[in-house]
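Participant: I need the structure of the sequence given here:
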Amino acid sequence: MGKINQGILGGFSGKVGNVIGGNWKGIDYMRVKPASVANPQTEGQVDQRTKFSTVLKFLQPMTDFVRVGYKLYATKMTQFNSAMSYNLKNAITGTYPDYTIDYANALVSRGNLTGVLNPAATSSSPGEVSFTWDNNTGNGNALATDKALLVVHNASKGVAAYETAGAGRSNTSDSITVPADFSGDTVEVFIGFISEDGKEVSNSAYVGSVTVA
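Facilitator: All right, here's what the predicted structure looks like:
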């Protein structure tokens, strides 16, 4: 309950309805208490949060990889936030609430280094995914010493295996070890390159889906 201090024309302290009165440095004041929002989860907010959760589920298992893959885009934000921003805008498909990652448009690394040429991936041995590509050394700024960036993402298990300094571009092949329980699972495979000095990174390329042996 509010209390009138100096008669009916004076200031008051306390609360009357949604009006709060008080005195600050000898000055009487009144302010309106903000109305509470019964349901802050508007349709748009829920939709955006669902998209955000979809991308987070995709990127979180490869957090350390993303820190390398997006190192050139960490201006006024972290590498991970930069990757979240890009993939929220470009790699979501479906309609609410059934959003999924459009892997062909997703980037797990991003930069201006010349990318991979004719990548392919297979799994013929348990616990291993093998990559091949053509040697495009000399195209653009591609160097023979550029190192492969490899990602194997298991969406069903929420786990990713990755390599941030794989074989050289001129080697044209590499492999990555995956957990034994990946056997029989379908995984999504990406490849990119990083310069030997770590200063340049290429956009990743989505190689496709592979069933682990």
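
Participant: CA atoms for contacts and neighbours, from now on please.
Facilitator: Noted.

Participant: most centrally placed residue in the protein?
Facilitator: Nearest to the mean C-alpha position of the chain, counting by C-alpha atoms, centre = their mean, stands Met84 at 3.0 Å.

Participant: Could you look up the SS state of it?
Facilitator: Three-state call for Met84 (DSSP: H, G, I helix; E, B strand; the rest coil): helix.

Participant: Chain neighbours aside, what residue packs nearest to it?
Facilitator: Excluding its sequence neighbours, the residue lying closest to Met84 (C-alpha to C-alpha, 6 or more residues apart in numbering) is Val55, at 6.6 Å.

Participant: swap in Asp174?
Facilitator: Closest residue in space to Asp174, ignoring its immediate chain neighbours: Phe131 at 5.3 Å, by C-alpha to C-alpha, 6+ apart.

Participant: Am I right that the residue nearest to Met84 is in a helix?
Facilitator: Yes. Counting by three-state DSSP, one finds Val55 located in a helix.

Participant: one more to line up against the first:
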Amino acid sequence: MATLNDSVLQGASGKIGGYVTYTVGNKTYARKLADTISNPRSEGQTTQRSKLPGAQTMYRATRGSMLEKVYTLVAREEERRSGYHWFLHANMNMFGPNDYIDYPRLVLSDGSLQLPFGMKATAIHADKLELEWLDNTSTVTAQATDQLTVAAIFDNEPYQPVVLDDTGFCRSNGKAIVPVPEGTWTTAHLYCFFAAQDGKRYSPCMYFSTSKS
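Facilitator: Next comes the predicted model:
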């Protein structure tokens, strides 16, 4: 890739010969076009192409929700262009052909808050999740008032993450019972994380799942 500053092509965009030019801000770049793909429908390339639409679909479903705010904040912390670009970077490889989603590895929250130590499920039922953890309140990255938050994805709406109602539990409680909403779902994927009381910082998430018998 070449930079075309002080060139007659500065500000140009489009294909020129075997190159494509484009402008970002005040700089114009030229990049050699990729060679013709001999087998554009190979298994590997088909799998790769299927990842982006899945990630985009799930991100669009978070617009206007707390999750979109989480992605915007963590993008700033990691100096990424936007919450959208952060989400794609974190999750694109979790999607695949035929609506495949690697739910346990999906990242629905991240940030500078710490998760509590030893967070675990002590009981998992179709209608509730019981959790315990060690209170690690000690620094600005772990406050007693940090609120337990749970996002869920139900198998009948596989691209639609939703944030459950306020659990009412904080880091200092050391345990929680999280009701799981009724519905026509069979499996619920649950992502537990903590939110600062002022809503300006969030933690990574921990994954659990429950299925109806």
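
Participant: what do we get in the second structure for the residue nearest to the centre of the first structure?
Facilitator: Residue pairing (TM-score structural alignment): Met84 of the first structure is matched to Leu88 of the second structure.

Participant: so that match makes contact with Met58?
Facilitator: No. If you go by C-alpha atoms under 8 Å, Leu88 of the second structure and Met58 don't touch, sitting 9.8 Å apart.

Participant: still on that earlier bit, dump the residue contacts of the match of Met84 of the first structure.
Facilitator: Leu88 of the second structure is in contact with Leu52, Ala55, Gln56, counting by C-alpha atoms under 8 Å, 6 or more residues apart in numbering.

Participant: count of neighbours near the residue nearest to Ala106 of the first structure when sequence neighbours are not counted?
Facilitator: If you skip the residues right next to it in sequence, Ala106 of the first structure has Ala91 as its closest partner in space, 4.8 Å away by C-alpha to C-alpha, 6+ apart. The burial metric for Ala91 of the first structure, expressed as a neighbour count using other C-alpha atoms under 10 Å, is 20.

Participant: quick one, what contacts Ala91 of the first structure?
Facilitator: Taking C-alpha under 8 Å, 6+ apart, we find Ala91 of the first structure in contact with Ile101, Asp102, Tyr103, Ala104, Asn105, Ala106.

Participant: let's see 7 Å
Facilitator: Shown here is Ala91 of the first structure, whose contacts under the criterion C-alpha atoms under 7 Å, 6 or more residues apart in numbering are Ile101, Asp102, Tyr103, Asn105, Ala106.

Participant: quick one: the helices in the second structure?
Facilitator: Applying DSSP state H to the second structure gives helices spanning 43-61, 66-77, 83-91.

Participant: Which other helices and strands does the second one contact?
Facilitator: Applying 3 or more C-alpha pairs under 7 Å, 6 or more residues apart in numbering; DSSP states H and E, we find helix 66-77 of the second structure packed against helix 83-91.

Participant: ditto for the longest one
Facilitator: With contacts defined as 3+ C-alpha pairs under 7 Å, 6+ apart, the packing partners of helix 43-61 of the second structure are helix 83-91, strand 95-96.

Participant: what's the mean distance for the first one versus the first structure?
Facilitator: For helix 83-91 of the second structure, the mean distance to aligned residues of the first structure following superposition is 1.9 Å (mean C-alpha distance after the TM-score superposition for the first structure).

Participant: How many residues are close by Lys51 of the first structure?
Facilitator: 25.

Participant: list the contacts for it?
Facilitator: Lys51 of the first structure makes contacts with Leu88, Tyr99, as judged by C-alpha under 7 Å, 6+ apart.

Participant: corresponding residue for Val151 of the first structure in the second structure?
Facilitator: Val151 of the first structure maps onto Ala151 in the second structure when the alignment is built from TM-score structural alignment.

Participant: and the nearest residue to that match once chain neighbours are set aside, how far is that from Leu131 of the second structure?
Facilitator: If the residues on either side of it in the chain are set aside, Ala151 of the second structure comes closest to Val163, at 4.2 Å by C-alpha to C-alpha, 6+ apart. Val163 of the second structure sits 17 Å away from Leu131 of the second structure when distances are taken as C-alpha to C-alpha, to the nearest Å.

Participant: Arg171 of the second structure too?
Facilitator: In this structure, Arg171 of the second structure and Leu131 of the second structure are 11 Å apart, going by C-alpha to C-alpha.

Participant: who's more crowded, these two?
Facilitator: More neighbours sit around Arg171 than around the other of Arg171 of the second structure and Leu131, counting by other C-alpha under 10 Å; the figures are 24 against 17.

Participant: Is the more buried one in contact with Gln147, as I believe?
Facilitator: Yes. The pair Arg171 of the second structure and Gln147 passes the contact test of C-alpha atoms under 7 Å, sitting 6.3 Å apart.

Participant: now the strands: where do they sit in the second structure?
Facilitator: 2-3, 14-16, 19-24, 27-32, 95-96, 100-101, 117-124, 128-134, 147-154, 162-163, 175-179, 187-195, 206-211 (DSSP state E).
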